[in-house]
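Enquirer: quick one: sequence plus predicted model below, questions after.
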Amino acid sequence: MLDLLFSGGAAWFTIPALLGTGVFLIKLVLMLSGGSDDLDVGGDASAGHAGHDFHDGHGHGSGLMAIASIQGVSAFLMGFGWAGLGAFQGMNLGLIPSMGIGVLGGVVMGGIFVALLTTTRKLSSSGNVNFAEAKGATGEVYATVPANGQGRGQVKVVVSGRQRILQAVSVGESIATGITIRVVEVRPDNSVVVVPANK
């Protein structure tokens, strides 16, 4: 088995394959176990109680770029090594053609990694909601809002381009389900103060 991995020019592919795979697996295990996987990019992902979404995400690109470079290089090495080794030992190609196939395999693995990273960033940023944008918005009462702040109801309001159900209080009269409302204040806990829209 070792001679298959290291005989002739196979070491040119085996070493990068093992290095890339090792780094990738270590990062994966750390990420899945909740350990320090260096993926903390400075995001403040405090949960929005009322909207059940995240808000105020302030991700910093430098941390993400460091991870992208480490994971990108390990993905390239893994693809290069295993594709090159398969071509060299499995297809009995020479060293130079096998290196070409290895580079192609590395580029494909790197491309897959970049696509996954881009998708992950889009998904995480789509969860970031700035509830302050709700101020002044109109919506509809989902569950009756009690009078004079003596409890909370729920309202449907469009925030950051998506409809959200938010906890709501009224400083005046009770507001029944189905009534159109206007948000006059957003509180620190992301609940909103509402009034009937016609007032």
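Expert: In hand now; what should we look at?
Enquirer: okay, CA-based contacts and neighbour counts for the rest of this
Expert: OK.
Enquirer: how far does the longest helix seen in the chain sit from the chain's center?
Expert: Ranked by number of residues, the top helix in the chain under DSSP state H is helix 95-126. Taking the mean of its C-alpha atoms, helix 95-126 sits 18 Å from the chain's own mean (C-alpha atoms, centre = their mean, to the nearest Å).
Enquirer: put this beside the first:
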Amino acid sequence: MLETLSERGKNELIDRLTELVVLERIYWYLAIPFTVLFIIQLATTFIGLDSADGMEGVEEGLDVDDDFEPGSTFNLFTVKNFITFFTVFGWSGITFSNAGMGNFITLLLSAILGIVVMLIVSALFYFATKLTYNGTMQIEHAKGATGKVYIPIPAKRNGVGKVSITFQDSFRELEAMTDDENSISTGTVVEVMDVVSNRILLVKKNN
């Protein structure tokens, strides 16, 4: 009888250890590849945010998906967020498993921690991108806006003047040209019709 109980105990212990080894192996299988992806994701994102090319750099840094596209709403179910979740889930599972916690508690705590960190990182990326976008001028957005001339603009694109204009919630002073037959004097209200080059507007008098 005692030998039977002893054998049963040994078998249960072996089964439990086998289960722990299998689970910990799964955690390792998740932790390592997703950590590599997370590091790549983090690097490309912040390289994009620091790019001198403005918003084009941000778009290149965020090309995995559109969860941080400027103007978009906050999206939880994205490739970036899943990478973050499984990175944290894997390492948490390894840590809690080595600490001797039960399988259910390990799974539960790892999942909770993964979700919390995923939300934090996702929010940081989102707001960092929004701030970068708001501070980056996209001159194309000036089309249709109105402003005032403060350096006269020569007629028929014979020279460049300057206008004071507000777009993208920012006050800016930009160079401008016109196709009008007459020059546009200081203080005249103008409307932006097009963009001649990267920083030069094409304007006309706003009648």
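Expert: Looks like it came in fine. Keep in mind the model is a prediction, meaning the values are calculated, not measured.
Enquirer: rewinding a little: which parts of the longest helix of structure 1 are buried?
Expert: By neighbour count on 16 or more other C-alpha atoms under 10 Å, the buried set for helix 95-126 of structure 1 is 95, 98-99, 101-110, 113-114, 117.
Enquirer: does Ala47 of structure 1 sit in a helix, a strand or a coil?
Expert: Judged by DSSP: H, G, I helix; E, B strand; the rest coil, the three-state class of Ala47 of structure 1 is strand.
Enquirer: for Leu62 of structure 2, see how far away the aligned partner of Leu19 of structure 1 in structure 2 is.
Expert: Counting by TM-score structural alignment, Leu19 of structure 1 lines up with Pro33 in structure 2. Pro33 of structure 2 sits 20 Å away from Leu62 of structure 2, taking C-alpha to C-alpha, to the nearest Å as the criterion.
Enquirer: looks to me like Val192 of structure 2 is in a helix.
Expert: No - Val192 of structure 2 is assigned strand when assessed by three-state DSSP, not a helix.
Enquirer: tell me how far it lies from Val22 of structure 2.
Expert: Computed as C-alpha to C-alpha, the Val192 of structure 2 to Val22 of structure 2 distance reads 66 Å.
Enquirer: now do Gly102 of structure 2
Expert: To Val22 of structure 2, Gly102 of structure 2 is 13 Å away according to C-alpha to C-alpha.
Enquirer: try Glu12 of structure 2
Expert: Counting by C-alpha to C-alpha, the gap from Glu12 of structure 2 to Val22 of structure 2 is 15 Å.
Enquirer: tell me the contacts of Ala17 of structure 1?
Expert: Taking C-alpha atoms under 8 Å, 6 or more residues apart in numbering, we find Ala17 of structure 1 in contact with Leu77, Met78, Gly79, Phe80, Gly81, Trp82.
Enquirer: leaving out sequence neighbours, find the closest residue to it.
Expert: Nearest non-adjacent residue to Ala17 of structure 1, counting by C-alpha to C-alpha, 6 or more residues apart in numbering: Gly81, 4.0 Å away.
Enquirer: what's near enough to touch the one you found?
Expert: Listed by C-alpha under 8 Å, 6+ apart, the contact partners of Gly81 of structure 1 are Trp12, Phe13, Thr14, Ile15, Pro16, Ala17, Leu18, Gly102, Gly106.
Enquirer: the helices in structure 2, which residues?
Expert: 2-49, 55-61, 79-98, 103-135.
Enquirer: the last one packs against which elements?
Expert: When you say that, I think you mean helix 103-135 of structure 2. On a contact count with 3 or more C-alpha pairs under 8 Å, 6 or more residues apart in numbering; DSSP states H and E, helix 103-135 of structure 2 meets helix 2-49, helix 55-61, helix 79-98.
Enquirer: buried sites along the second one?
Expert: The one in question is helix 55-61 of structure 2. Across helix 55-61 of structure 2, burial judged by 16+ other C-alpha under 10 Å covers Met55, Gly57, Val58, Glu59, Gly61.
Enquirer: please name every helix or strand in contact with that helix.
Expert: With contacts taken as 3+ C-alpha pairs under 8 Å, 6+ apart, helix 55-61 of structure 2 sits against helix 2-49, helix 103-135.
Enquirer: figure out which of those helices is closest to Val203 of structure 2.
Expert: Taking C-alpha to C-alpha, helix 103-135 is the member of the helices and strands packed on helix 55-61 of structure 2 nearest to Val203 of structure 2, at 23.8 Å.
Enquirer: right, I'll call it a day here.
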